[in-house]
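Undergrad: Just the structure for this:
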Amino acid sequence: MSSIFKGFLFYFLPNNTSTITRIRKNLALKHGASVVEDAIKASTCLLVDKKIYQTESQIVKLVDGIPGDKTDLSVLNQTWLVDSIANEKLLSTDGYKIDLQMETEPSPKKRKIQQPRKVTLDEILNAPVIPNNPNAETMSLLEQMAKEREIQGENRFKTKAYKTAIDTLSKTPQLIDSYEKAKVLPGIGESIALKIQEINDTSSIKVLDQLQHSERNRLLALFKGIYSVGDTFASKFIRDGMKTLEDISRREDLTTNQKWGLKFYKDWNERIPREEIEVHKEYVEGLMHGIDPEVELTVGGSYRRGQATSGDIDFIITKPGVNSFSVLKDIVQRLLDKMIETGYHECSLTTLSSKWLGGCRLPISESYMSKLPPKSINSSTGDPKCRRVDFLLIPYESKGAAFIYFTGNDDFNKRVRKIAMDRGMVLNQLGLFKKIYTEDSVSRDPELELVEGFDERKIFKILGVKWREPNERHIG
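TA: As a prediction, this is how the structure comes out:
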């Protein structure tokens, strides 16, 4: 029997004696894993049966109920275990991770007695960001704390608390230099208020200094910079005694995507200059024009928000009148074939479905090289750097919702989705949907009825949210 899960500690949810749980526990044991009966000891993976726990809010409550430090805990769908065994290798956890970043939602029964509250985005944001903010040093140190907590894989509520505090301080014109002043501000709790007092007294945060000088945190940050390496793999690498990227490269259990992540480690961990993204956009549009000139390509993410740099390049792909994923897939497959032919395609990180993720490099051509900033060219080889590029296939009727979803930023999107939730609706990349409850809706999910998907402005209007241009959505 294989040992593909050697070194993993699994805790199963539900942790009962049902046939399916017993079978999966035995499979895990036979393939090298250790199965624990105490969730506190599940320092590697918590495996959830999504057929039992179907909503993120249920899982959030379960995870938050686990006492102790959950720094290294990854929450995965049990199908990851099953699929890894079926493929006889450790699969990437991409696509199996359970997103616990969603706001918890009140139950249908509670929602019936709640009165809808008309909330605008302006109410949530409270005030504009203050230029030359006197709390800049405090915000900078709190931001570093948030980053260190994220590196640790910290409880989502802890990292969110820092971001909320930073958001509050960014709109506070007065200097907040004491515990007392901080504690009365909305969104700032006792722990962060004490850190603000510490910053005022020492211009530092002791625990931040310890984290930044921690060898474990240094290695976590280094290893999580590898594409497709999250908390689970990074922690496993550290337990196995890995110290460098070279150590990692010698491992025989790396996934294909992790090998690509190592090869392009430097390029994929750099921010991409806006000027370079414009050259990629010109190049891809040129290829697409020769395939189907009616296809519309829009670059989302940080680029659409007007930011100077982006982490990757997200192409939102639509075609007027086309709402079929199969038609869009055929178009994008021809685009991928052309990219391979021209050398723009470096690697595929997923198979083509409703999206494609990969690595791409512009050709060495005077017409393109002359438009690139120096930092976009490898100094050792003289060729353009490889960049992470995503193609997001969107039905034309969902264009507006997709523009909201794939423009971001994350904090803005979460707040707008929360407004939709407060109104008994769901907002995702395919549209704004109204929840339709039946008599037995308490025991099963509601049906969703499309309200609007095509018109981005109309979605804002239906939600009662003031229209914000993409460059006004960079908040938090």
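Undergrad: Going by C-alpha atoms from here, please, whenever you check contacts or count neighbours.
TA: Fine.
Undergrad: Tell me where the stretch 201-350 of the chain has helices.
TA: Ranges of helices within the stretch 201-350 of the chain are 206-212, 215-224, 231-239, 245-249, 256-263, 265-268, 274-291, 301-304, 325-342, based on DSSP state H, counting those that start in this stretch.
Undergrad: Revised request: answer the last question for the stretch 351-476 of the chain.
TA: Going by DSSP H, counting those that start in this stretch, the stretch 351-476 of the chain shows helices at 366-369, 399-405, 410-422, 456-463.
Undergrad: To compare with the earlier structure, here is another sequence to fold:
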Amino acid sequence: MTDDGLKQLLIYKSYRGPQYIRTTVTRHYSITMLISRLIPRPTLGTIPMAIRSLPKTTFGPAWKFSQPIRMQSNRGPRIADVLENLNDLKKQHGPRYDELVVSTRALLNGLRDSQSLDQLIQDRPVNVDYRDVLRAVYSLAPNGESSEPCLKLNDLEKVIPPYSNAVVWFMIYDLVTKKFVPRLEALDDKWKAMVKFNRIHGFGKIRARAFAEEGIETLNDLMIAEGGRFSISGAQKLAIQYHEEMDVMIPRAEVEEFDGIIKDALRREDPKLNFAIMGSYRRGENLSSDIDVVVWHESYVKKEKEKKRARKADPNSLMSKIVAALVSANIISPANIFSQGERKVLALTQLPKANSLHRQIDLRLCPIESLPYMLLGNTGDGKLMKIMRWRAIQRGWVLNEYAMGERDGVSISHSKCRIYK
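TA: Take a look at the predicted model:
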């Protein structure tokens, strides 16, 4: 073992204390390591240049004091440094360490802004699963800062282990000691605007960059925009208006309420309509980021060829009847629909009771023959699906949410069990 490795081990042992003896090597392996062994990584030379290089912009410098920050980001935070920082805090505060807190709002915004920034910097490798970290924070504060304005470091250590989340714990340490995240604070005004816009549903990197290039710096500027060189759609205004509510994770109990209401609404519309709420809810998890619903009907057996998208949805289509049923149940408003097609609808939903938050709901209409693939692909999780798609590629097949088989060929299986085989 190198001197540096020995130092990290000693710091980790000091941090864990008596629990170090009970810690096994197996505990620290994750499914990410399994995926890295199953899926060979391409060499740098095979990665398209567009992915390896930063996009050309007219912003000028992307960072203030860019050179030191780039040096830090290239090196990356080490677990040993994180544990050493925490040990220093414990020595400095003694018994009062148990009372050290971090602002819930600052932590959530720091995580979301960092996720947005990583998406904008195309050549930066993303080593943090921000979704998992956000879920961990919401397990302590179900309604965000409104339920828990501050979170204790001791509680955060239990749900976000420092020895496997160096990037996140550097952020927490900075928020405790400096009250800001240096990496985000160092951004110039245009990059801060880009990060903010990229967080809004339906904007994306290209549109966020375009708005920032036009000199737009706040969401309020976008809301009052009328014509000129930039403008936003009604759906985008809707996303801006409710983006803070859409950021809040959804407790399982609330999704269960939606489940019951949707079941009754569809049964009244047509007893042959069936549905399932997918994603983390179907996996049995306690929190969901949105409500992903798959609906099927015996009359819709096979996926039809894509038709030219109509400006208005056919009121007699199966999807229009599904939406009408949910509107009648008072959980969807026609004014709160982002987009509606014959197979997919994106909208805001809200429980029909006081003080309920607006949530994002995705409705998918699935043909019967594709149901096993749709259920599998939308249940996940994402890591499992990466493994399965790679296994399909090894056999010369394509696996997606509609079928599995050779390109433009027939489907191989109509059973979830046979898909795994």
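Undergrad: Just say which of the helices of the stretch 201-350 of structure 1 is most tucked in.
TA: Ranked by mean neighbour count, the helices of the stretch 201-350 of structure 1 are led by helix 301-304 with a mean of 23 (mean count of other Cα atoms under 10 Å).
Undergrad: Could you list every helix and strand in contact with that one?
TA: strand 309-310, strand 313-318 (3 or more Cα pairs under 8 Å, 6 or more residues apart in numbering; DSSP states H and E).
Undergrad: need those strands in a markdown table with mean neighbour count and distance to Thr71 of structure 1, can you?
TA: Formatted as a markdown table, those follow (neighbours: other Cα atoms under 10 Å; distance: least, Cα to Cα, whole Å):
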| stretch | mean neighbour count | distance to Thr71 of structure 1 |
| --- | --- | --- |
| strand 309-310 | 18 | 28 |
| strand 313-318 | 23 | 30 |
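Undergrad: Rebuild the ones you listed as TSV, extending it with distance to Lys25 of structure 1.
TA: Below are these laid out as TSV (distance: least, Cα to Cα, whole Å):
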stretch	distance to Lys25 of structure 1
strand 309-310	42
strand 313-318	39
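Undergrad: Would you tell me which of the ones you listed gets closest to Asn413 of structure 1?
TA: When those are compared by Cα to Cα, strand 313-318 sits nearest Asn413 of structure 1, at 16.4 Å.
Undergrad: mean shift of the closest one relative to structure 2?
TA: Compared with structure 2 after fitting, strand 313-318 of structure 1 has a mean deviation of 0.8 Å; criterion: mean Cα distance after the TM-score superposition for structure 1.
Undergrad: which residues in structure 2 does that strand match up with?
TA: Counting by TM-score structural alignment, strand 313-318 of structure 1 falls onto residues 291-296 of structure 2.
Undergrad: returning to what we had before: for the helices of the stretch 201-350 of structure 1, which one sits closest to Cys386 of structure 1?
TA: Of all these, helix 265-268 comes closest under Cα to Cα, at 6.0 Å.
Undergrad: ok, how many other residues are close to Asp174 of structure 2?
TA: 15 (other Cα atoms under 10 Å).
Undergrad: how near is it to Leu273 of structure 2?
TA: In this view, Asp174 of structure 2 and Leu273 of structure 2 are 52 Å apart by Cα to Cα, to the nearest Å.
Undergrad: can you give me the strands for the stretch 1-150 of structure 1?
TA: 9-13, 34-35, 45-48, 74-77 (DSSP state E, counting those that start in this stretch).
Undergrad: which one of the ones you listed lies closest to Tyr227 of structure 1?
TA: Of all those, strand 74-77 comes closest under Cα to Cα, at 16.5 Å.
Undergrad: So which elements touch the closest one?
TA: So strand 74-77 of structure 1, by 3+ Cα pairs under 8 Å, 6+ apart, packs with strand 45-48.
Undergrad: Which positions in structure 2 sit opposite the strand it packs on in the alignment?
TA: Using TM-score structural alignment, strand 45-48 of structure 1 pairs with nothing in structure 2.
Undergrad: Please state the offset of that strand from the chain centre?
TA: 19 Å (Cα atoms, centre = their mean, to the nearest Å).
Undergrad: do the same with stretch 47-59 of structure 2
TA: The answer for stretch 47-59 of structure 2 is 23 Å, by Cα atoms, centre = their mean.
Undergrad: Stretch 348-365 of structure 2 too?
TA: On Cα atoms, centre = their mean, the centre of stretch 348-365 of structure 2 falls 18 Å from that of its chain.
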